[in-house]
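> coords please:
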Amino acid sequence: MTSGLPVLVGIDGSRDGIIALTWAAAYAGLRQAPLHAVYVVDEDRQLPVGTPPPGPDDGSEVLDDAGEALDRIGFSAATLEVRHGHPAQVLLDLSESSQALVVGRRGMGGFAELVLGSTSQVCTALATKVPLIVVPDTWDPAAPARGRVVVGVDGSVEGQEAVRFAFELASATGAELFGVHAIQLREAWPDPSTWQDPARQLWIQNADELLSETLDGWTAKYPGTVVRQHAVTDHPVRVLARESQDADLVVVGGVGRTAFSELRMGSVARGLLHHSHCPVAVVHHPDP
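Now for the predicted structure:
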């Protein structure tokens, strides 16, 4: 599990940015990869009315804080850099020569647009790029690992990249992989009283089969990884947010075709990023 490309993380001087930096350092160590931490000075950022203009910002204080945080956890394979421009655009440009992009869920405003901004803007920028990992401020770097990676499964070819990422991480950390397929029932479903066997929930059976077909091939590639699966009738955000309470990471695909289709960074993904208790990885197919 190695790569010469760095893990890229956005820092902004906030506690949230330090939490994201800590997660990124752990991930870089797991990948045996260097870490590239970047603070982007956004000189065009609009300040709230009545806020006095800030003084000159050379980024030195932010980099010092980041360096101290890395020293505390004993991570030395890192480069710290200041850039100028639009934070989201700078990070997306740098991500083209990185293996993953990590950002905090909240902060001092620097990266909020990357996560919660225009769906079309973010989708266009990220559709063919590296995995995006969003670390919430509720994640505790000092807490013991849960030993569980959750992945949202939709059975699509495009979603296989997310499943691969989840299996790879679960295998490297010795975690259990938990595959989830969420189904939102439509009014068009036939009345159960008309079925030959009303006690047999057809959508659950179909979902279980989809999960097995998706996960079985990867299970053979990672025979040492414990795999469980769960099909449920509920809203994807509720399902994944609930599962995130006992997970180290929730992984979703960037393109889907069923209940997870909106996880292209649409309403479901944004809802999950708001409500997840653990980091969330959005992994796009390389050729959507």
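
> rest of the way, CA atoms for contacts and neighbours
Will do.

> helix, strand or coil for residue 106?
coil (DSSP: H, G, I helix; E, B strand; the rest coil).

> Could you verify my assumption that it touches residue 116?
No - contact criterion CA atoms under 8 Å: residue 106 and residue 116 do not qualify, at 9.9 Å.

> Next, the buried residues of stretch 250-268.
Across stretch 250-268, burial judged by 16 or more other CA atoms under 10 Å covers 250-256, 259-266, 268.

> cool, stretch 95-115 as well?
Those would be 95-96, 98-107, 110-112, 114-115, for stretch 95-115 by 16+ other CA under 10 Å.

> And stretch 43-62, by the same measure?
So for stretch 43-62, counting by 16+ other CA under 10 Å, buried means 59, 62.

> now stretch 139-149
Neighbour-count burial for stretch 139-149 [16+ other CA under 10 Å]: 139, 148, 149.

> now do stretch 65-74
Buried residues in stretch 65-74, counted by 16+ other CA under 10 Å: 65, 66, 67, 69, 70.

> Now show me the structure for the sequence below, then we'll compare the two:
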Amino acid sequence: MTTNQETAPIVVGVEHTDAGRLAVVWAADEAARRGLPLRLVHALDWPPGIDHDTAPNPHRQTWSDRFRSAGLRALDEARELATSRHPGLAAETVLAHGAPVPVLREHTRDAAMLVLGSRRLSAATELLTTGGIAVPLTAHATCPVVVVRVPEHTTADPATIVVGVDGSAHSEPAVAYAFDEAARRGATIVAVAVRQPSGGLLAGLQMGEEMQEGRLRLAETLAGWTEKYPNVPVRREVAVGHPVKVLRDAAEHALCLVVGTRGRGGFTGLLLGSVGHGLIHHARCPLVIVPTPHGEEAADRH
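Here you go, the predicted structure:
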């Protein structure tokens, strides 16, 4: 499905938690910046044993009514929060039946981006709860997915947007998003290439070559974008270490951290590996995960 980016909504998953409200705030701010409508979606995931279509038992009917009312109340509060920050913002609410992952995945089909809150749980705990929806949604979404664990850092001077660059075609959409966002917000791009340390007697020599390779890939990747956005300041950093720690630390005071879903080295594999899990659970600013269009994935494989 082709999405009209000028009218596509920003979709946010609504839950009645602090993490959910933080996601609504971020999504509302972004919708206002881009002049896009906001779609607030709450998945009514019925507990086992509750029939929400036919419930002859009057006690069950009362319970189901309360469950539905709680969902509607969460949506009303989310819309009030969004429109109170941005009067005039077009905000619709959707109460959908089903588990959060399939419900939200369906809404990404015509979305400009999907915004999720993330509770402060351990990686193992979150993956075993209904709150652990970011990983499966990220793996299959066709639009950028934003995971908001903490507020963006708006007091840093200069304001920065950090983007992970590995030099492959798969990082291009992430770089494109980062430059567009930086231009909208008057921010500085911090482009980070991560080289993992090598062992052995020739480690020092090999690392020198790795660093040079990282600098060359950064220059090649950013060349066209710096020409397209001449007013966006850019800092280039090549660092040695584990990608999760390097990117997490680089973005500690950033407006957001932007990465792609595929790539080489630490970014390989639909963000289902250690880097993806680490950034989803430990990023210290909003994390934006930008997918590679399917056509580009196919071309890259050939």
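
> on that earlier part again, sitting in strands, which of the buried residues of stretch 139-149 of the first structure do you find?
Applying DSSP state E to these, the entries found in strands are 148, 149.

> Export the buried residues of stretch 139-149 of the first structure as TSV, with columns for distance to residue 42 of the first structure.
Below are these laid out as TSV (distance: CA to CA, whole Å):
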residue	distance to residue 42 of the first structure
139	26
148	37
149	35
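
> any idea how far the residue opposite residue 9 of the first structure in the second structure once aligned lies from residue 218 of the second structure?
In the second structure, the residue paired with residue 9 of the first structure according to TM-score structural alignment is residue 12. Using CA to CA, to the nearest Å, one gets 33 Å for the distance from residue 12 of the second structure to residue 218 of the second structure.

> Then residue 79 of the second structure?
41 Å.

> now do residue 65 of the second structure
From residue 65 of the second structure to residue 218 of the second structure the distance is 56 Å (CA to CA).

> More neighbours: the two, which one.
Shown here are residue 65 of the second structure and residue 218; by other CA atoms under 10 Å, residue 218 has more neighbours (21 against 12).

> Map that one onto the first structure.
Residue 218 of the second structure maps onto residue 211 in the first structure, by TM-score structural alignment.

> What of residue 265 of the second structure?
Mapped onto the first structure by TM-score structural alignment, residue 265 of the second structure lines up with residue 258.

> picking up where we left off before, who are the neighbours in contact with the nearest residue to the match of residue 9 of the first structure once chain neighbours are set aside?
Distances taken as CA to CA, 6 or more residues apart in numbering place residue 115 nearest to residue 12 of the second structure, at 4.6 Å, with adjacent residues excluded. Residue 115 of the second structure is in contact with 10, 11, 12, 13, 23, 24, 27, 145, 146, 147, 148, counting by CA atoms under 8 Å, 6 or more residues apart in numbering.

> Please work out which residues of the first structure line up with the helix or strand containing residue 115 of the second structure.
Assessed by DSSP states H and E, residue 115 of the second structure sits inside strand 113-117. Using TM-score structural alignment, the residues of the first structure aligned to strand 113-117 of the second structure are 100-104.

> average offset between that stretch and the second structure?
Superposed on the second structure, stretch 100-104 of the first structure shows a mean distance of 0.4 Å to its aligned residues (mean CA distance after the TM-score superposition for the first structure).

> Does the match of residue 265 of the second structure touch residue 154 like I think?
Yes - counting by CA under 8 Å, residue 258 of the first structure touches residue 154, with 6.1 Å between them.

> And the strands in the stretch 151-288 of the first structure, which stretches?
176-183, 227-233, 249-253, 280-283 (DSSP state E, counting those that start in this stretch).

> hmm, who's touching the second one?
Translated: strand 227-233 of the first structure. With CA under 8 Å, 6+ apart, strand 227-233 of the first structure has contacts from 176-185, 204, 207-208, 211-212, 219, 239.

> List buried residues within these.
Here, 16+ other CA under 10 Å leaves 176-183, 204, 207-208, 211-212, 219, 239 buried among those.

> and which of those is nearest to residue 45 of the first structure?
Comparing those against residue 45 of the first structure with CA to CA places residue 239 closest, at 35.8 Å.

> Give the equivalent position in the second structure for that closest one.
So residue 239 of the first structure corresponds to residue 246, using TM-score structural alignment.

> what does residue 25 of the first structure give?
By TM-score structural alignment, residue 25 of the first structure lines up with residue 28.

> residues in contact with its match?
By CA under 8 Å, 6+ apart, residue 28 of the second structure lies in contact with 38, 82, 83, 85, 86.

> any chance of those in a markdown table, plus secondary structure and distance to residue 98 of the second structure?
Below are those laid out as a markdown table (DSSP: H, G, I helix; E, B strand; the rest coil; distance: CA to CA, whole Å):
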| residue | secondary structure | distance to residue 98 of the second structure |
| --- | --- | --- |
| 38 | strand | 21 |
| 82 | helix | 24 |
| 83 | helix | 26 |
| 85 | helix | 29 |
| 86 | coil | 30 |
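
> Widest-spaced pair of those?
Largest separation among the contacts of residue 28 of the second structure by CA to CA: 38 and 85, giving 12.7 Å.

> show me the contacts for the match of residue 218 of the second structure.
153, 154, 155, 179, 180, 181, 229, 231.

> With distance to residue 59 of the first structure as extra columns, can I get these in CSV?
Listed next are the contacts of residue 211 of the first structure as CSV, based on distance: CA to CA, whole Å:
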residue, distance to residue 59 of the first structure
153, 41
154, 42
155, 45
179, 42
180, 42
181, 44
229, 46
231, 47
